[in-house]
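Engineer: Quick one: sequence and predicted model below, then my questions.
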Amino acid sequence: MNCQISQYVSKNRSSLQNKLFLLLIMICCTMMLFSCADSSNKKIKIGLSMDSLRVERWQKDRDIFIAEAEKLGADVIVQSADGDERKQNEQAENMITQGVNVLVVIPKDSVAASQIVKAAHAEGIKVIAYDRLIRESEPDLYISFDNEQVGYLQAEYLLRKKPEGDYFLLGGAPSDNNAQLLRKGQLRALQNSIDKGDIRLVAEGKHWAVNWDPNDALNKTEQVLTQTNNQIDVVVASNDGTAGGVIQALEGQNLAGKVFVSGQDAELAACQRIVKGTQTMTVYKPIRLIAKEAAQAAVALAKGETLEKAKQKVNNGKIDVPSILLTPIQVDKDNLDEVVIKDGFHSREKVYQTE
């Protein structure tokens, strides 16, 4: 009798253990399913690290980027470094700590920002260099316009307008890789005419506007006007902000509208100057296109997807960075309406100041 009871208890204990084991397996599977569901439903978080928001175009980049990223279901953290490279690195570290999936960086300094790439990669975070190449590191993507071509378009246009004369080349921030590419493109357009003696570079073409500052552009142009006794026919200004400083200096000598001046970015003030006749041209880089492409690429990288559009390569001194290079457009008074206004970048009322 005792033997039968013992067998019964043993049998039921074994059955109970099996049931408990199965229950534990079911609980574990359920927790894993909920964990996977939570992971798949977790929002992508993108960090947008910006050099500054002082220039009008960067405000547009920010707004369009955020709108596109949110449309794709991502959250965006934006921080602006106010032109301070150390501050930008600190802000990027902060966004890494906040757990962003991707960092999109508009670097203040193309070399200093390499530390951002290294810090992000140490945490498994992808990095996109936006419109400015990050050097001496391994960013996952570079998206920009062909900046050497932008410089070429500036100088080529002015050369057609003034094939002979005295040219002043005013670059942007020397710490910005784009400024170097622009100068390279400008000289590619001008070199043959320089070699033939058709055009002469005043101040040896060595001037750069610190931090792309219009006030610095104003001061440097005033200095060159004094040195040359106002003998300047063309100013190849590398963006619209510096063009504004140049034109202010020319106005002081009653030369505005008489000297050909280039620009870049199709800022509202520059478009108004083109209408007025004090700025000759600008180069339009469709901001809507680059900002949307960058947001789409950031979301794709966060999902671990392959970037099919990154078919080009740009060497940054360390690697050939996968790149998406978009096409810039020359703009003057003849196609301003068709290109800039039609694209919705500025309204006709604001450009022609009829509001």
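Structural biologist: Sure thing, it's come through.

Engineer: contacts, neighbours, all on C-alpha from now
Structural biologist: Fine.

Engineer: buried set for stretch 94-107?
Structural biologist: In terms of neighbour count (16 or more other C-alpha atoms under 10 Å), stretch 94-107 has its buried residues at 95, 96, 100, 101, 102, 103, 104, 105, 106, 107.

Engineer: and those, which of them are in helices?
Structural biologist: Judged by DSSP state H, these include 95, 96 as members of helices.

Engineer: ok, how many other residues are close to residue 41?
Structural biologist: The tally of other residues near residue 41 (other C-alpha atoms under 10 Å) stands at 9.

Engineer: returning to what we had before: closest one of the buried residues of stretch 94-107 to residue 18?
Structural biologist: Set against residue 18, the nearest of the buried residues of stretch 94-107 by C-alpha to C-alpha is residue 101 (42.9 Å).

Engineer: What about residue 333, how many residues nearby?
Structural biologist: Other residues close to residue 333 by other C-alpha under 10 Å number 18.

Engineer: again with residue 354
Structural biologist: 7.

Engineer: neighbouring contacts of stretch 159-176?
Structural biologist: Here stretch 159-176 makes contact (C-alpha atoms under 8 Å, 6 or more residues apart in numbering) with 108-110, 132, 179-180, 182-183, 190, 193, 198-203, 205-212, 217, 231-239, 242, 260.

Engineer: Which stretches in the chain count as strands?
Structural biologist: Per DSSP state E, the chain carries strands over the ranges 44-50, 74-80, 102-106, 126-130, 141-145, 165-171, 199-201, 207-208, 234-237, 260-261, 282-284, 312-315, 320-326, 329-331.

Engineer: Against that first model, consider the following:
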Amino acid sequence: MNAKIRSAVVGAVAVSMALSIAACGKAGDDDKDKAAGSGDKGGKSIGLLLPDTTTARYEKFDKPYFENKVKELCSDCTVEYANAGADPAKQAQQVSTMITKGVKVIAVSAQDAAAIKSSVEEATSKGVKVIAYDRLAQGPVSAYVSFDNEKVGQLQGEALLEGMGDKADPKAKVVMINGDDADPNAAQFKKGAHGALDGKVDIAYEQTGLWKDTVAAEKMSAAITQLGKKNIAGVYSANDGMAGGIANVLKGAGLSSLTLTGQDAELAAIQRIVAGTQYATVYKAFKPQAEAAAELAVKLLKGEDISSVATAEVTSGSNDKVPAQLLTPVSVTQKNIKDTVVKDGLYTIDEICAGEFAAACAKAGLK
């Protein structure tokens, strides 16, 4: 082979090898891109962890409102959801599972605000942002969305006094059933309620109902035994779920006319208010709360500033300063059912006045 031909062959081989290497490099790049793309699914994923299924609001309202707002703000985002079923250990595992899945932002309503601290620390160490939803979790959370919880307690206390009317005096014995001590909100509700009630009535029996209707019912029965049913002038219940258990005990004891408070504006509570077996509840509009959390989640996911949403600051039980949005609660009695939960579309008149509540609704002017 002469030099000219040999040179042409070597050149052709070199070009062929270069093309082959380039093609291999392109294929490798494609594989790399595909791998990155598969990981991006987690990068576009937001977690929502709620504490229990016994509180009706979480599954019925908070979850769908949150999911819908995320989809509105980020069409290619997905929401990973789990409920702790009132089990702190289960919720801790759910946080770990979401981290493993590649979720980049987690909104969590802590079943136990102190116990979840290690999970929050684990998440943030992996670059995952955590939003404390409704309950202020301990640890380095990025934002907090809830209501002014002391105001909630204040409204409850004021409603109790209003419902008691002339019976409200410093000697009037009141039963107080508070929430779960593991929930920091419970302490704030309690503080606000005491601020409204102390010195105006005698809180003669005070216990935690652990946010459970069965426990609250047991405590109410014990209070009746201890104080005597004729000596009880009113009952403070920290939420509507517990108020349901308490109302059943009061009915059995012939005390359904006693003033009873609650919180969360559950349908059953609104119906009890119509029927006169519960005086008031506190309505915390779930939609703006869930939507604020969703907006924060999307902003954190995109690395955007959150100060336009989280305009306040709170200090958690672990002494962390947390940007917060605190919404305003509203007291609900028979007088303003139409202007609150009905006006906001939470429930319809037909839902409230179904079945056995039809006559009571007519009497209350709900038509």
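Structural biologist: In hand now; what should we look at? A quick note: this is a predicted structure, and the numbers were derived from the prediction, not measured.

Engineer: returning to what we had before: narrow the contacts of stretch 159-176 of structure 1 to those that are buried.
Structural biologist: Using 16+ other C-alpha under 10 Å, the buried ones in the contacts of stretch 159-176 of structure 1 are 108-110, 132, 179-180, 182-183, 190, 199-202, 205, 207-212, 217, 231-239, 242, 260.

Engineer: Which stretch of structure 1 lines up against stretch 94-101 of structure 2?
Structural biologist: Using TM-score structural alignment, stretch 94-101 of structure 2 lines up with residues 91-98 of structure 1.

Engineer: in structure 2, which helix has the most residues?
Structural biologist: Ranking each helix of structure 2 by length (DSSP H) puts helix 3-43 first.

Engineer: Other residues contacting stretch 286-303 of structure 1?
Structural biologist: Contacts for stretch 286-303 of structure 1 (C-alpha under 8 Å, 6+ apart): 44, 46, 57, 60-62, 64-66, 68-69, 72, 74, 101-104, 126, 128, 130, 143-144, 306-307, 326, 328.

Engineer: Would you mind listing the buried residues in that stretch?
Structural biologist: For stretch 286-303 of structure 1, by 16+ other C-alpha under 10 Å, it's 286-288, 290-299, 301-302.

Engineer: Could you tell me where it falls in structure 2?
Structural biologist: Going by TM-score structural alignment: stretch 286-303 of structure 1 matches residues 285-302.

Engineer: cool, stretch 174-185 of structure 1 as well?
Structural biologist: The aligned range for stretch 174-185 of structure 1 is 181-192, by TM-score structural alignment.

Engineer: Check the separation of the first and last residues in stretch 281-288 of structure 2.
Structural biologist: 18 Å (C-alpha to C-alpha, to the nearest Å).

Engineer: chain center to it: distance?
Structural biologist: Chain-centre distance of stretch 281-288 of structure 2: 11 Å, with C-alpha atoms, centre = their mean, to the nearest Å.

Engineer: gap between residue 242 of structure 1 and residue 44 of structure 1?
Structural biologist: If you go by C-alpha to C-alpha, the gap between residue 242 of structure 1 and residue 44 of structure 1 works out to 38 Å.

Engineer: before we move on, what about residue 123 of structure 1?
Structural biologist: 16 Å.

Engineer: Please apply the same query to residue 34 of structure 1.
Structural biologist: Residue 34 of structure 1 sits 18 Å away from residue 44 of structure 1, taking C-alpha to C-alpha as the criterion.

Engineer: Repeat that for residue 101 of structure 1.
Structural biologist: 6 Å.

Engineer: do the same with residue 241 of structure 1
Structural biologist: 35 Å.

Engineer: roughly how far is the match of stretch 94-101 of structure 2 from the heart of the chain?
Structural biologist: 19 Å.

Engineer: same deal with stretch 46-61 of structure 2?
Structural biologist: Distance of stretch 46-61 of structure 2 from its chain centroid, counting by C-alpha atoms, centre = their mean, is 7 Å.

Engineer: Would you mind measuring the gap between the ends of it?
Structural biologist: Rule used - C-alpha to C-alpha; the end-to-end distance of stretch 46-61 of structure 2 is 18 Å.

Engineer: Go ahead and name everything in contact with that stretch.
Structural biologist: Against stretch 46-61 of structure 2 from outside (C-alpha under 8 Å, 6+ apart): 63, 77-87, 91, 94-95, 98, 103-111, 212, 241, 264, 266, 286-287, 297-298, 301.

Engineer: and if you look at stretch 243-260 of structure 2?
Structural biologist: Defining contact as C-alpha under 8 Å, 6+ apart, one finds that stretch 243-260 of structure 2 is touched by 160, 163-164, 213-214, 216-217, 220-221, 229, 233-237, 261-262, 268-269, 276-280.

Engineer: if I pick the residue nearest to the spatial centre of structure 2, what's in contact with it?
Structural biologist: For structure 2, residue 134 is the residue whose C-alpha lies nearest the centre (C-alpha atoms, centre = their mean; 4.1 Å). Residues near residue 134 of structure 2 by C-alpha under 8 Å, 6+ apart: 109, 144, 145, 146, 147.
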